[in-house]
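[1] sequence and predicted model, in that order:
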Amino acid sequence: MELILSKNKYTIYYDESNNMRKLLLAGDEYNIDNDPNQDASPIFVLAGIAFANFSKQIDFDLLKKKMHLQNECTELKFSQMVKIRAKYTPIEAFRYALGSKRFKALFECLSSSKVFIHYEMINTVYWSFLDIIEDIVLCTNAQEDWMNQIFYKDCLYRLIKLDKENFLSLMTGFNYPNITKEHSLKFLERLNDLIMKNVAVKFSEGSKDQDSEMLVKLGFLVYKCIKLFSENINFELVFDHDKDILIEDFSFFYINRLKTFPNSKHILDKECKIEEKINNIRMHDPELDAVNFSFVESKEAQNYLVQISDVTAGFIRLYFNFLEYSSIEDVSLFMDSLNPIQKQTMSLFKELLDKSAEECHILLHRVVVPMDEHKASILLS
């Protein structure tokens, strides 16, 4: 996919939320599933705030007063904005964050200062298996399948959510993402078996919900590929990778962001391994080398704009976690369940999203499940 570039000039501050370092297959689970410090959320966010030439500087001392933080507070942390308990569901966590008067004060400050928010959001699980559908569509080479591939990717993600252990076992068994040509047909046959098994479970339960319909349509696509195009099956997009490695590191997402805004100044929170990786790559990449970027220690008082980016990134991750976890019905009822403060904060957040997209739509970039896009449209309508 060709990278879309912005010629606009910004000063962009970054921090991350949920950098799991690596995402690997480990039998019927991911490498992070048993890490007590990792809640296995698939959402990675690189986000923060962006200044245009007409933006106003933020008075950090005044902002801290409005957020009722002590003057002695020199480093702004997410835990100061809101305390999210481990037992909270993503719905409860997002609702609780919306109830934080400190987030309300922060969003009011950003809006009045004409400062934009930005994000690079990746659903890492969805992103890791997209190529399966893209290879099948290449195989059938049918216009209808090309047009519907986003829907089929949604269907595949639904299968992963419904039957994670068996799906990951199948991927591991075929050395994904290193599926060789001689194993391509067998892989699709096993994938079709898994789809049909889940369809059978749904029907045995008497369930004719959206999941059932999506699985049936995904199964038809895979079956069509097996029966009509077996000689053409070749996983061109996923055969040339090391097995079990879904995401080797997250530097790709940082580089993608830097290159998207080549005329801007980028200030990122210190992340030694990412910085080392990017500096090694820039030696062989003139486009990256031409970008003005630096990594700084966010805890230092003068880097308070990176600290603001940190808490902004944390809030944005809660927002996308909410969308990923919730059903359409949950999202439809969510706004009615909020108190006045929560509704005001939600309104301010929506206003920031709208103004940022209006300023430059690629300030907000996401690789998100299509169903979650639909949920977002309901929530933000």
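    Yes, it's here.
[2] going forward, measure contacts and count neighbours with C-alpha atoms only.
    Noted.
[3] neighbouring contacts of stretch 174-192?
    Stretch 174-192 is contacted by residues 170-171, 219, 222-223, 226, 230, 233-235, 238-246 when judged by CA atoms under 8 Å, 6 or more residues apart in numbering.
[4] off-centre distance for it?
    In this view, stretch 174-192 has its centroid 27 Å away from the chain centroid, taken as CA atoms, centre = their mean, to the nearest Å.
[5] select only the buried ones of the contacts of stretch 174-192 in ChimeraX?
    Burial among the contacts of stretch 174-192 is assessed by 16 or more other CA atoms under 10 Å; the matching ChimeraX selection reads:
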select :170,171,219,222,223,226,230,233,234,235,238,239,243,244,245,246
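[6] in helices, which of the contacts of stretch 174-192 fall?
    The helices, defined by DSSP state H, take in 170-171, 219, 222-223, 226 from those.
[7] of those, closest to Val367?
    Met171 (21.3 Å; CA to CA).
[8] just give the closest residue to Asp15, not the sequence neighbours.
    Nearest residue to Asp15 in three dimensions, chain neighbours excluded: Asp310, at 4.9 Å (CA to CA, 6 or more residues apart in numbering).
[9] structure two is appended below for comparative analysis:
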Amino acid sequence: MDIDYVRQMIINQERFRNVDDQYTFYYDETNNIRKLYLTDSGLNVQQDNSFVLAGVAHVGEFNNKRFEPLFNSLLLQKSAKELKLKHIAKGGPFDMLKSSKLKKIFDWLNENEFYIHYFNLNLLYWSVVDIIDSIIGEIRERAFILSHFQLKGDFYDLAVSDRQVFLSQLSAFNYPDIDEAEVKDFCRWLILFVKERSGNLPTYRAEVLKSLFERALQLDELPFISGFHGKELIDNFMVFYLQKLYIFKNSRHVFDEEEQIQSLFKGFSLAENGKPYKNHEFVKSHDYLGVQLSDVIAGFLGKYFTYIKDTSSEQLISDIASLTDMQRQCFQSLLLLIDRSDARSRAFFTFVNSDVERQKHQYLCQATVKWGG
């Protein structure tokens, strides 16, 4: 894979800034289930929590000693061989916001010009919205193209509203390897699925989604959801590790050891102008304080984004109203850290989730700042 072609295309499309600068990125992950596939009754996992690959970053070269003042101030027990999220905070995301140590970490990162970065992935959303892309990619109608993100979000919302029925039927069609002879039956089922649950969406949006699937009846094939391994939704997570490597090609990327990903990397090479290119390494976390700190960041964000995904808007509003001053101040410190990082470069952040999830996140951010003031 030649990094410059893909890199420049994304930078131009997203208008990313400050990606040529030299940074050191530290990473850890949470909720890497290795594989996701369909079974006769649903998924191979009981909980499809949000996958998060995240951590801290700073301008310039690697320097382990930069983190020592923070670690000394946390006063960890001598029995703790390395920093883990469990040493800082426990429970759900709002319970964690009660932790003075978590706030100390966010404050210290802000005060010492560090940044955070994350990749947030809703596993099921990623796995099923190819259905929408496959149809739009074939019919190429402007109205559907302009509303493709809304269509994906609405389709996902209907899918999770009757999750077991939806997944069982996908499995019956051997998704994502739908036989050419079954394409029209698959589209008829999609139309029926939307009709029976249209009350969960505004009338107009339900009609647009239904009309998209009706247009699909005119197609002979759906290339994005045919020819793959049947019932295999995610084979591995390597592609998510690659993104920042080529976007921030002049930087050093330090990952915590992950056996499966490391094995996959050995069979995959990055190149620049036809020459091998490497700007990453996998390390033992107990030797790298930045990676240990990334365990805290990734662990908290994994719980937070899973909460956003699985919690209704009504419950979210109720939960926000019950936050204490300490919880608000801790979250505000995180928001400041995110805002500072975003101001440096939007490329620090990638998220693959529904519009509703993004709206809930924005509401939580705005409400916490407003009510906290």
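    That came through fine. This structure is a prediction, so every number in the text was calculated from the model and none was measured.
[10] whereabouts in the second structure does the host helix or strand of the residue nearest to Asp15 of the first structure align?
    Assigned by DSSP states H and E, Asp310 of the first structure falls within helix 304-325. Aligned by TM-score structural alignment, helix 304-325 of the first structure falls on residues 289-310 of the second structure.
[11] same check, this time on stretch 351-365 of the first structure
    So stretch 351-365 of the first structure sits over residues 336-350 in the second structure, by TM-score structural alignment.
[12] pull the residues that contact that stretch.
    Stretch 336-350 of the second structure is contacted by residues 16-19, 106, 109-110, 115-120, 244, 247 when judged by CA under 8 Å, 6+ apart.
[13] how about the helices in the stretch 51-200 of the first structure?
    Assigned by DSSP state H, counting those that start in this stretch, the stretch 51-200 of the first structure shows helices spanning 60-66, 78-81, 90-98, 101-112, 124-140, 143-147, 149-162, 164-173, 181-204.
[14] is it possible to export those to CSV including distance to Tyr14 of the first structure?
    Converted to CSV, the helices of the stretch 51-200 of the first structure look like this (distance: least, CA to CA, whole Å):
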stretch, distance to Tyr14 of the first structure
helix 60-66, 17
helix 78-81, 14
helix 90-98, 20
helix 101-112, 15
helix 124-140, 19
helix 143-147, 35
helix 149-162, 29
helix 164-173, 32
helix 181-204, 39
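[15] and those: which comes nearest Asn19 of the first structure?
    helix 124-140 (10.3 Å).
[16] what is that closest one packed up against?
    Judged by 3 or more CA pairs under 8 Å, 6 or more residues apart in numbering; DSSP states H and E, the packing partners of helix 124-140 of the first structure are helix 149-162, helix 210-228.
[17] now those helices in CSV, with distance to Thr140 of the first structure?
    Putting these into CSV (distance: least, CA to CA, whole Å) gives the following:
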stretch, distance to Thr140 of the first structure
helix 149-162, 11
helix 210-228, 6
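[18] nearest to Asn279 of the first structure, of those helices?
    Closest to Asn279 of the first structure of those is helix 149-162 (CA to CA; 33.9 Å).
[19] what's that closest one packed up against?
    On the basis of 3+ CA pairs under 8 Å, 6+ apart, helix 149-162 of the first structure makes packing contacts with helix 124-140, helix 210-228, helix 370-379.
[20] return the most buried member of these.
    helix 124-140 (a mean of 20; mean count of other CA atoms under 10 Å).
[21] list the buried residues for stretch 79-99 of the second structure?
    Using 16+ other CA under 10 Å as the test for burial, stretch 79-99 of the second structure gives 82-85, 88-89, 93-94, 96-99.
[22] which SS class is the closest residue to Glu108 of the first structure other than its chain neighbours?
    Distances taken as CA to CA, 6+ apart put Leu348 closest to Glu108 of the first structure, at 6.9 Å, once the chain neighbours are dropped. Put simply, Leu348 of the first structure is helix when judged by DSSP: H, G, I helix; E, B strand; the rest coil.
[23] tell me, how many residues neighbour Leu348 of the first structure?
    20 (other CA atoms under 10 Å).
[24] count the neighbours of the equivalent of Ala142 of the first structure over in the second structure for me.
    Mapped onto the second structure by TM-score structural alignment, Ala142 of the first structure lines up with Glu141. Close neighbours of Glu141 of the second structure, defined as other CA under 10 Å, add up to 11.
[25] ok, Glu141 of the second structure to Leu212 of the second structure distance?
    Distance, Glu141 of the second structure to Leu212 of the second structure, using CA to CA, to the nearest Å: 10 Å.
[26] again with Met96 of the second structure
    Counting by CA to CA - Met96 of the second structure and Leu212 of the second structure are separated by 43 Å.
[27] and for Gln47 of the second structure?
    30 Å.
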